[in-house]
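K.L.:
Following is a predicted model, sequence given first.
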Amino acid sequence: MKRIITILVLISVAFLLIQCNNSKKKPRPNITNNNVNNNYNFDNPPIFRNDTELAFIDSETGDILFTIEAEVASNDTERARGLMYRTDLEENQGMLLLFSREQTQSFYMRNTLISLDIIYVNSDLEIVDIYDHTNPMDETSLPSKDVAQYVVEINAGLCEKYEIEIGDLIAY
């Protein structure tokens, strides 16, 4: 009888440890969009999806400078579309583009009606380059000056307004 009780106690403890461990894991954003529509245009713009929260962090003080709701673009189709065809974007909204590895990234503003700040971020989540106040509809390439694994797009002027600078960090 003691043996059965001991086994049941051990199983219960193991179960509790597994549950506690699972509850501490930070949920990752849902980066699979089963509703990808490749037929977006100016008359049929994509609707913003709030996939995750993203914070900009001052690298010197650790203070949060600004937080946005981010739509995540994790596949080639979503990354290529980016914020094209959008007629507006709330101040607290943006896009997080995920890449599988660090490399020089380059974007342009084709079919993008709103001016953006484009922020290049390395694999350590450190901001390595910023293009602020990009020109809507401009097809000039805007390459990162350093390798980046993430790109964040937000409304133009927000980097200046919230003092987001190269060297600062992001967290999502």
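P.N.:
Received it, and whenever you're ready, just let me know what you need.
K.L.:
alpha carbons only for contacts and neighbour counts from here, please
P.N.:
Will do.
K.L.:
Now do the strands in this protein.
P.N.:
Secondary structure of the chain (DSSP state E): strands at 52-57, 64-73, 93-103, 106-107, 116-121, 127-131, 142-143, 148-155, 169-171.
K.L.:
ok, second structure coming up, stack it against the first:
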Amino acid sequence: MVAMKTISLRRALALVLALGVVALVGVARAAALEPLTVITATGRHSFTVEVMRSEDERERGLMFRGYLPADRGMLFDFKATEPVSMWMKDTFISLDMLFIRRDGTIARIVENTEPQSTRIISSGENVLSVLEVNAGTAARIGAKPGDRVVHGLFER
């Protein structure tokens, strides 16, 4: 019986250590936040975004997260202008997706996506990037196709 308690204690310590590593990775990710502004008819709306530049980062996106602060988002850099498809598999929060052209103008907005859905969400045209923000954000800031996103990723 004592040996079983020792094994359980070792497992518990390993779990605490693993959670600590996950927390440190989260802190490292937070250090890579970048400013982004969406300009709409209602004004300039500032966000802080994580930029997903690698294939692995783009595949992971906001999967498995249960919360996204109101002033935060995730910007996907696809490196080339092309049709883009997204989905919500393993994403636990509803999002708005803003599909953005190379010049920073919004091509399409898909609001209130369904969490954990495997339904394909298409850009509808060639885009360079997708901005994901909390569901309801696009309506709250009055975002429409043709509005402008300002970030170093886009041509000026």
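P.N.:
It's in. Since this is a predicted model, take the numbers as computed values, not measurements.
K.L.:
quick one: the spatially most central residue of the second structure from residue 148 of the second structure, how far?
P.N.:
In the second structure, the centroid-proximal residue (CA atoms, centre = their mean) is residue 74; its distance is 3.0 Å. Using CA to CA, to the nearest Å, residue 74 of the second structure is found at 16 Å from residue 148 of the second structure.
K.L.:
same check, this time on residue 6 of the second structure
P.N.:
Counting by CA to CA - residue 6 of the second structure and residue 148 of the second structure are separated by 59 Å.
K.L.:
between these two, which one's more packed in?
P.N.:
The neighbour count for residue 6 of the second structure versus residue 148, taken as other CA atoms under 10 Å, is higher for residue 148 (21 against 11).
K.L.:
where's that one relative to residue 38 of the second structure, distance?
P.N.:
Distance, residue 148 of the second structure to residue 38 of the second structure, by CA to CA: 6 Å.
K.L.:
Please go through the first structure and pick out the longest helix.
P.N.:
helix 2-24 (DSSP state H).
K.L.:
buried stuff in that one?
P.N.:
Within helix 2-24 of the first structure, no residue counts as buried by 16 or more other CA atoms under 10 Å.
K.L.:
Centre of the chain to that helix, how far?
P.N.:
37 Å (CA atoms, centre = their mean, to the nearest Å).
K.L.:
helices or strands next to it in the packing?
P.N.:
Judged by 3 or more CA pairs under 8 Å, 6 or more residues apart in numbering; DSSP states H and E, helix 2-24 of the first structure is in contact with no other helix or strand.
K.L.:
ok, residues contacting it?
P.N.:
Residues from elsewhere that reach helix 2-24 of the first structure (CA atoms under 8 Å, 6 or more residues apart in numbering): none.
K.L.:
returning to that earlier point: contacting residues for the residue nearest to the centre of the second structure?
P.N.:
49, 50, 51, 52, 61, 62, 131, 132, 133.
K.L.:
what lines up against it once you look at the first structure?
P.N.:
Correspondence of residue 74 of the second structure to the first structure, assessed by TM-score structural alignment: residue 95.
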